[in-house]
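[1] Using only what follows, build the 3D model:
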Amino acid sequence: MSEKVTGNAFDFKIFRRLMSYAKAYRSQFVLSTVAVLLLAGLAAARPILLQWIVDEYILGNNARLLLVFSLVMLGVVFLEVIFQFLFIYYTNWLGQNIIKDIRTKLFEKVLKFKMQYFNKTPVGKLVTRVVSDIETIASIFGQGLFAIISDLLQMLVIIIIMMVMNWRLGLIVVAVLPIMVYATKLFQIKIKGTFQDVRNQVSNLNSFVQERISGMKIVQLFTREKVEHDKFLAINDKHKKAHIRTVWYYSIFFPVVEILSSITLAVIVWYGGLTAAVEGATSFGVITSFIYMTNMLFRPLRQIADKFNTLQMGMVAAERVFVVLDEDAAEVDTGTLEIEHFKGNIKFDNVYFRYLKDEPVLRGISFEVKQGETVAVVGATGAGKSTIINLLSRFYRINSGSITIDGIDINQIKLESLRNQISVVLQDVFLFSDSILNNITLNNKDIGLEEVTEAAKVIGIHDFIMTLPDNYNYNVKERGGMLSVGQRQLIAFLRAYVSKPAILVLDEATSSIDAQSERLIQKATNTITQNRTSIIIAHRLATIKKADKIIVMEKGKIVEQGTHAELLKQKGYYSKLYEIQFETAQAS
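    This is a model prediction of the structure:
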């Protein structure tokens, strides 16, 4: 994923794209805009009332009208509080609903990505995009866009009132504004790059921590704690330095603004007091009001830089999220046929495939699996066995040749229809942090507890599940960490069983389990593969003796085919492999 920064302090292209998500919430957008306008008007009313109160009712010794106008000012402030509430509530409501829509769209996109995308993209970075980056986008609406508009409107109204009230004093304030605006603009440009760096470092930190926590067993088994700790220190230090660079710009900008503000106030008091004392051209109410308005003008200007930075952080986050949304990595479903049920005749015809350009994995593979047959695929690691399953499920597209089911090219079958009828049990079983029941049914409402229980009894794992707390409602925690490897395999096998597949694939399903679990799976295999097309990829040759056909692979090619007995008679690759495993088993 690209981490490129546009270099602009504010990217209108990204902003327009974000605003397109606000169209669904027009009424809330309009209400927020009205609140912004009313807040600007009410804020401007305060200095005018203050000038009247000082000149006409305090210096004029009019206690009755002083009370009346003080109550009027209190009413204005009260109205301002009400509209401030509406402003804060609806701008944040708008932001949260927009990021909900973006997050939904992003997750839907990620669900359709090809396996190749996940192979090359760190999980931590995707998590950062889907969670923290999108949450940052909400600040564009809650603390950025509308707040900036409100401040700018308030500043414009204040400047107009200043020029009308006393243009000489107004010019003093206006003369300082270009310096303030320039400083603010420079600050915004400088800070955007640091914010992008901060987000990148957060993403790197997330990826590192997530991987190490997931692989903590390996870290501790190989005593790599110190090495990983040192790596973490380096990444954490980069994260710290990125944040310190933002603090550096803040520490320069805000003192500059404070100095300019203080100088402006001093000049107003000096010049206003001088003209009031010598010429009588300026009233004390005007001077008081100008002091008040100068603070009202410069305070938003100080805050507007911070709010603009909040807006920029949201824009940077949006840019990164849109990079994922714009990824051309989705699986293109070219299939048009929806097959209700496969018979299960599979044919690979001269299939060539490579993951990388110059590294072929399959070299002209051709074989057939007839309906109801159990075919085993064996060979050394890297021979291309698991690749066959990936291609059959259309996780990857072949470079040449064809793969058909019941005589139909799999590319012509709708992806959902294809995968719904193929169940796969992998060597590395993935279980969600959820109940055993939900991990078996994958929240399929058509599969009930009674059906799962009956299937578990057939396979022979019902008794094991009943020994667990809460039985079928037992939460296996993240990745099934509360269960042993063998138990996870059995759950995965039951998951495949209850889906009633037309084609069953066992990919090294018995390679990492104990003898007891293997006996259970062998029993279940005999049941589930009966009258069902099955492909078994295995290292343990003893588990596939009863297969209708065994395909032997080496370096992406089929070197032998036949039954267990036939292959032993050939005294070839399979025979040698079997003898080695048999001798190893005898020795152990």
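[2] For the rest of this, base every contact and every neighbour count on C-alpha atoms.
    OK.
[3] hey, where'd the strands end up in this protein?
    Remark: strands assigned in the chain by DSSP state E are 346-356, 359-369, 374-379, 400-405, 408-409, 422-425, 503-507, 533-537, 549-554, 557-562.
[4] Counting by contacts, list what the fourth one packs against.
    If contacts are counted by 3 or more Cα pairs under 8 Å, 6 or more residues apart in numbering; DSSP states H and E, strand 400-405 sits against strand 346-356.
[5] Which secondary structure elements does the strand it packs on sit against?
    Packing partners of strand 346-356 (3+ Cα pairs under 8 Å, 6+ apart): strand 359-369, strand 400-405.
[6] So which of those is nearest residue 584?
    For residue 584, the closest of those is strand 359-369, at 29.1 Å, according to Cα to Cα.
[7] could you give the angle of the closest one to strand 346-356?
    Strand 359-369 runs at 170 degrees relative to strand 346-356, counting by axes from the mean of the first three to the mean of the last three Cα atoms, to 10 degrees.
[8] structure for this one too, so we can compare:
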Amino acid sequence: MSDSGARRPIFSQEETTYELKIPHLKRLFKFLIPYKKWLLLTLVFMFVATVADLISPYLLKQAVDIYIPKKNFKGILIIGFLMILMLFINKECSKNKIQLANRTGQMVLFDIRKALFDHIQNLSFSFFDRNSTGRITVRIVNDVNTLNNLFTNGIVNVITDMSTLIIATVIMFSINFKLALVTFSVIPVFLAVLFATRNAIKRNWRQVRRKISNLNAYIHENISGIRVIQAYVRQKVNRSIFKEVIDDVFLSWMKAVKVNGIFAPAIEVCSMIGTLIIYFYGVKLLKINGVTVGTLIAFVSYLDRFWRPVVTLSNFYNQLLVASASSERIFEVLAIEPEIKEDENPVYIEDFKDRIEFKNVWFAYKDKEYVLKDVSFEIKKGTMVALAGVTGSGKTTIANLLARFYDPQMGSILIDGIDLKKISFKSLRRLIGIVQQEPFLFSGSILENILYGRPDAKFEDVVRVCKFLGIHEFISELENGYDTQVSERGTRLSTGQKQLICLARVMLQNPPILILDEATASLDTQSEIMVQNALSKVMKDRTCVVIAHRLSTIKDADLIIVMEKGKIKEMGNHQELIKKRGIYYNLCMSQIKFVKAS
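    This next block holds a predicted model:
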């Protein structure tokens, strides 16, 4: 219990108090504008279906009051034919209404989800630093899904139900004003029940949504961390926590259903009371001023059609509450501006010609907590520059700034004298290739993964790159060669094989500048040798920025920059830095001692 209790705050991050926020709903409904013709056509079908449905009781009244007493068989046949026709029109128009409403709703959801996905794709790395994958996924999937009922059925249904209520009421008052007035005397009773139960229903379903959110969060976390779970044999403990989480869902759901169950019977009771009033008062009117049997039958039918939509309308407010909360979270993401923006008039660079310059660069991931402090250095074309230092010294940050995943708060970074902020994203990404410590492959074939950055490349180009890197043979030996499917993150392959495929993906673009961020750090000895052999071919005659802890990787660099607490402490080649007997020397000695000890 204490274990799960300690974890519960992680799962209770979703908003639990919903308020109806009209501006968000107005903005949400703007997504309907491109489909206004489809929506109008849906409403036409809806109106025709409603009218056809409400004509039937009146036709029945005419049959009972006029044609049946006179035994007018022809009139009865005509009424029967008209009722069948009204039923046919109602069903056909209802079918078309449902199809169009769902089509329009799904297109709106498609547009909202696409807008979210497109926007998130262009957000800066800082956004992903602050938000977990699960939280982002919830915005694109869950929050948009909660709008499904509102857009596919909710809006059209509420208009249908309002139309039914209004038309039925008008017809009932036109048939007999007194009987209608007495019949609707039960409405205050219904409103009292509605206001008494609405808040309780709303509160309980909010709790259900929060518990389901907790459940989704816990499942996502467990699937993501399954290797750690099994490594620490946590299955039994996690199963206990999961049982508590799903128990919470079950109990909150049953409580909500119990409270919600009060409302439907209340509607039935109100409807029954209304029907009894019609019969009781109607029978009196039959004797007093000639209310007909057909009128009573019509009133009962209209009353049934009156109460049917009431439940839907009463639930519509809850739909609006959920939609308001979801739209707030959706628009909250859409309102986030990318911190890294392309210049309005970007410079397109065809090739890297001379040098890279860092000039007095200061950078902080959080305000004023600088991880780089007044960093300045140059990288000449065709040279290999290594970044050395302990973990957290700022090496990877320099690589991220060079790739312009972030912008420095102060100072500037230039390529051939042009500030990175002025260079177009497309040409900058074409100039710079990055091989990261953790290789990432997408679900699909090996060929698709290699072609990821250059999908228009020919298969012959892919084979040429793979042969150059020495990986063509191992790929060809797989069951389907280059068409072999790999699962998410390439779990079918060894880490070394995944890294080589990622390297092939980079090399297919043939970038003049290459960033190697701990590219061999997570590899075993044999895989490291394979990758190092490939890297030695790739790095030849190319400008390279290498981040590595291992001496064997960086000792041949033209320039080694030693970082400590965000500052450059030493610069020079391997021999020069060894002679200084400073930080770099101590790093090398500690590594040599570790190797000897092992």
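[9] TM-score for this pair?
    After superposition, the two chains reach a TM-score (TM-score structural alignment, normalised by the length of structure 1) of 0.94; 586 aligned residues with a Cα RMSD of 2.3 Å.
[10] coming back round to it: let me have the strands of structure 1 in JSON lines, extended by mean neighbour count.
    Converted to JSON lines, those look like this (neighbours: other Cα atoms under 10 Å):
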{"stretch": "strand 346-356", "mean neighbour count": "18"}
{"stretch": "strand 359-369", "mean neighbour count": "17"}
{"stretch": "strand 374-379", "mean neighbour count": "25"}
{"stretch": "strand 400-405", "mean neighbour count": "18"}
{"stretch": "strand 408-409", "mean neighbour count": "15"}
{"stretch": "strand 422-425", "mean neighbour count": "23"}
{"stretch": "strand 503-507", "mean neighbour count": "24"}
{"stretch": "strand 533-537", "mean neighbour count": "26"}
{"stretch": "strand 549-554", "mean neighbour count": "22"}
{"stretch": "strand 557-562", "mean neighbour count": "18"}
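[11] could I get the ones you listed as TSV with distance to residue 172 of structure 1?
    Shown next, in TSV, are those (distance: least, Cα to Cα, whole Å):
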stretch	distance to residue 172 of structure 1
strand 346-356	68
strand 359-369	73
strand 374-379	86
strand 400-405	77
strand 408-409	79
strand 422-425	77
strand 503-507	79
strand 533-537	83
strand 549-554	85
strand 557-562	85
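[12] For residue 139 of structure 1, find the nearest of those.
    Of all the strands of structure 1, strand 346-356 comes closest under Cα to Cα, at 41.3 Å.
[13] in structure 2, what residues pair with the closest one?
    Mapped onto structure 2 using TM-score structural alignment, strand 346-356 of structure 1 covers residues 356-366.
[14] now do stretch 411-423 of structure 1
    Mapped onto structure 2 using TM-score structural alignment, stretch 411-423 of structure 1 spans residues 421-433.
[15] neighbouring contacts of that stretch?
    341-343, 345-352, 403, 420, 506-507, 509-515 (Cα atoms under 8 Å, 6 or more residues apart in numbering).
[16] Which residue is the nearest non-sequential neighbour of the spatially most central residue of structure 1?
    By Cα atoms, centre = their mean, structure 1 has its centre lying nearest to residue 130, at 1.7 Å. Computed as Cα to Cα, 6 or more residues apart in numbering, the closest residue to residue 130 of structure 1 that is not its neighbour in sequence is residue 103, at 6.2 Å.
[17] ok, that neighbour to residue 72 of structure 1 distance?
    Counting by Cα to Cα, to the nearest Å, the separation of residue 103 of structure 1 from residue 72 of structure 1 is 46 Å.
[18] okay, the two: which has more neighbours?
    residue 103 (19 against 14; other Cα atoms under 10 Å).
[19] Per the alignment, the more buried one pairs with which residue of structure 2?
    Aligning on TM-score structural alignment places residue 103 of structure 1 opposite residue 113 in structure 2.
[20] Indicate which one of the strands of structure 1 is closest to residue 27 of structure 1.
    Closest to residue 27 of structure 1 of the strands of structure 1 is strand 422-425 (Cα to Cα; 47.7 Å).
[21] That'll do, ta.
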